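Chemist: Just a sequence and a predicted model for now, questions to come.
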Amino acid sequence: MGALSKRAAGAALMDENITLFACPICQESIGVFEQGRLVCSSNHSFDIAKQGYINMLTHGAISKYSKELFESRKAVIDSGIYDLVEDKIGELIANAETVLDTGCGEGSHLARIMAKKQGIGIGIDIAKEGILAAARHYPEQIWCVGDLAKSPFARSSFDAILNILSPANYEEFKRLLTQNGCVVKVVPQSGYLHELRAQLYADSTKESYSNEQIVARFKDSFADVSVERITYTVPLATELVPALLEMTPMGWHKKEEANIHLEEITIDVDVLVGRV
């Protein structure tokens, strides 16, 4: 018997974890139909793509993120510069059996974290190009094009929700958490990529950064919050500099004549953990 197609393999993985899903239109339960669609009890239907991911968007969406950006993001993450951050997240969610990565992009963080632990990971992003890349590179997890404002997941489904350098929807996070679940949010600290910021924004107000408002909002949203700062500097290969510029919004506004030279880069983040 031949290997399953990517669509069939994705459908099988979704079927094994179908209780995590709900129809984003009516929030009714949903099931896999003929290995090609998810169909709810009200007959709303969502196609499983041939690449093995599911598109559960209920509206059109235009993403500013390109295929090239996600390729660059994967190259930078695969280089290991975020290893210590991923290791910390892995420690924090060691006992989580169901993990949702919100704003997962091309899925590298989630895949690398889940490779070291038991359980199932689901990544969701509104950007189809990111989910396409995730499904292509990491078929061991479930990948979903979707919008948490019209959530395709069932209440109280996830032991851990990850939100790594990405916008948040705290009310939806709380709806989706299991009773003892947690949200892990990673936000930049003042020194994050400061070598790049110094060259792009020299002598401007953008050269400095504060996450004070983001952290305050997180603390307002959860009853039990802890914050841990992780900061370190690592060498950066010359060939990764263009990829770093491509993946970060800071690089999108670079003037053509700007000559960026980086031999090392600083990762400086706060890891916030929230429980309801």
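Modeler: That came through fine.
Chemist: For the rest of this, base every contact and every neighbour count on C-alpha atoms.
Modeler: OK.
Chemist: Provide a complete list of residue ranges assigned to helices in the stretch 101-250 of the chain.
Modeler: Using DSSP state H, counting those that start in this stretch, the helices of the stretch 101-250 of the chain run over residues 108-114, 128-137, 170-176, 194-200, 212-221, 241-247, 249-252.
Chemist: what's the neighbour count on His136?
Modeler: Just so we're on the same page, residue 136 is Arg rather than His. The tally of other residues near Arg136 (other C-alpha atoms under 10 Å) stands at 14.
Chemist: does it really touch Gln51, like I thought?
Modeler: Yes. Shown here, Arg136 and Gln51 form a contact pair, counting by C-alpha atoms under 8 Å, at 6.6 Å.
Chemist: Which neighbouring residues are in contact with Lys50, exactly?
Modeler: Going by C-alpha atoms under 8 Å, 6 or more residues apart in numbering, Lys50 touches 5-7.
Chemist: this is the comparison structure:
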Amino acid sequence: MNPARIARFGDSERYFICPICHDTLHLDGTSLRCANRHTFDIAKQGYVNLMPAAKQSPFYNSESFANRARILEAGYYDHIRDAVLDTIQRHIGVPADMGLAGLRGDARPAILDVGCGEGFYSRAVQRANPQADLLAFDISKDSIQQAAREDSSMAVRWFVGNLADLPVRSHAIDCMLDIFSPVNSEEFHRVMKDDAIVIKAVPGVHHDEQLRELARKQLRNTDYSNEQIIKQFGEHFDVLETSTVSRTFTMPPDDLRTFAHMTPLLFHVDIDALDLTQISALTIEARIIVARK
């Protein structure tokens, strides 16, 4: 195995705890191991499975993540990615030419990407902030395998994990990223430092509206809103700001079909029954919320 794929876990005791007994995990050869000898091997792709019994949704498999990667690599979510990067920079409060190096003196700040999927945002954040320690997890082994395989930096600490019981030390994280993923406020509070921030993105009200209108007869709720999710988030965190980023793209038929198959908003829709030729453009929109404990 490439030594760099292992080296990123060299200081695992700073961040990781055993998912079985919650004791500290240390790098031991090519594995993470706790004092009780629970052992988790580092896979050849460069990730560690800290949720061996994980059961992923049938909607999130290698095919769906490959579809997501195609859409992301085509640039349709670049405006959301750039807004997230800008938000990290502004709220951590370090000059752009310093990256994150000055956040905590000589300590490397830690960013945790929650439900990172195929790693699109994690890799972008790591490239923009090489001085930070970036941890990224998903419950889907397929997605983490893909994310680690495509990480040319070999710097992100990829792991399979459970949002309900994060294998992460308490008060270890400076910045939580939650991009289109669920929130577990209790676990977020536990792993966050006292002055840490959360950056959360949810689909905007106009997100996928052209596809949703086409699939109206198959959708349970034709009116789409994340206001209840935003309200609940605000009950557990001190919201500092919210913003909306939105772009409407002219999209070729192949990309549109790929998008329709990968978006969670249409998971319960018969895509083949839709006449996608009626759509030539698609809106991709997100609400970005910044909050503290």
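Modeler: Arrived safely, thanks for sending. Values in this document were obtained by computation on a predicted structure and should not be read as measured data.
Chemist: coming back round to it: can the helices of the stretch 101-250 of the first structure go into JSON lines with extra columns for distance to Leu92 of the first structure?
Modeler: Shown next, in JSON lines, are those (distance: least, C-alpha to C-alpha, whole Å):
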{"stretch": "helix 108-114", "distance to Leu92 of the first structure": "11"}
{"stretch": "helix 128-137", "distance to Leu92 of the first structure": "23"}
{"stretch": "helix 170-176", "distance to Leu92 of the first structure": "17"}
{"stretch": "helix 194-200", "distance to Leu92 of the first structure": "27"}
{"stretch": "helix 212-221", "distance to Leu92 of the first structure": "17"}
{"stretch": "helix 241-247", "distance to Leu92 of the first structure": "26"}
{"stretch": "helix 249-252", "distance to Leu92 of the first structure": "28"}
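Chemist: and Ser151 of the first structure, which of those helices is closest to it?
Modeler: Ser151 of the first structure sits nearest to helix 170-176 of all the helices of the stretch 101-250 of the first structure, at 7.9 Å, using C-alpha to C-alpha.
Chemist: Strands of the stretch 151-276 of the first structure, residue ranges please.
Modeler: Per DSSP state E, counting those that start in this stretch, the stretch 151-276 of the first structure carries strands over the ranges 158-164, 177-188, 224-235, 264-275.
Chemist: what about these, which gets the closest to Ala202 of the first structure?
Modeler: Closest among those, using C-alpha to C-alpha: strand 264-275, at 16.3 Å.
Chemist: so the closest one matches what in the second structure?
Modeler: Using TM-score structural alignment, strand 264-275 of the first structure lines up with residues 281-292 of the second structure.
Chemist: What of stretch 229-239 of the first structure?
Modeler: Aligned by TM-score structural alignment, stretch 229-239 of the first structure falls on residues 244-254 of the second structure.
Chemist: before we move on, the earlier item: return the most buried member of the helices of the stretch 101-250 of the first structure.
Modeler: Among the helices of the stretch 101-250 of the first structure, the stretch with the highest mean neighbour count (mean count of other C-alpha atoms under 10 Å) is helix 128-137, at a mean of 23.
Chemist: which residues sit in contact with the residue nearest the centre of the second structure?
Modeler: In the second structure, the C-alpha nearest the mean C-alpha coordinate belongs to Cys116, at 2.6 Å (C-alpha atoms, centre = their mean). Taking C-alpha under 8 Å, 6+ apart as the criterion, Cys116 of the second structure is in contact with 122, 136-138, 179.
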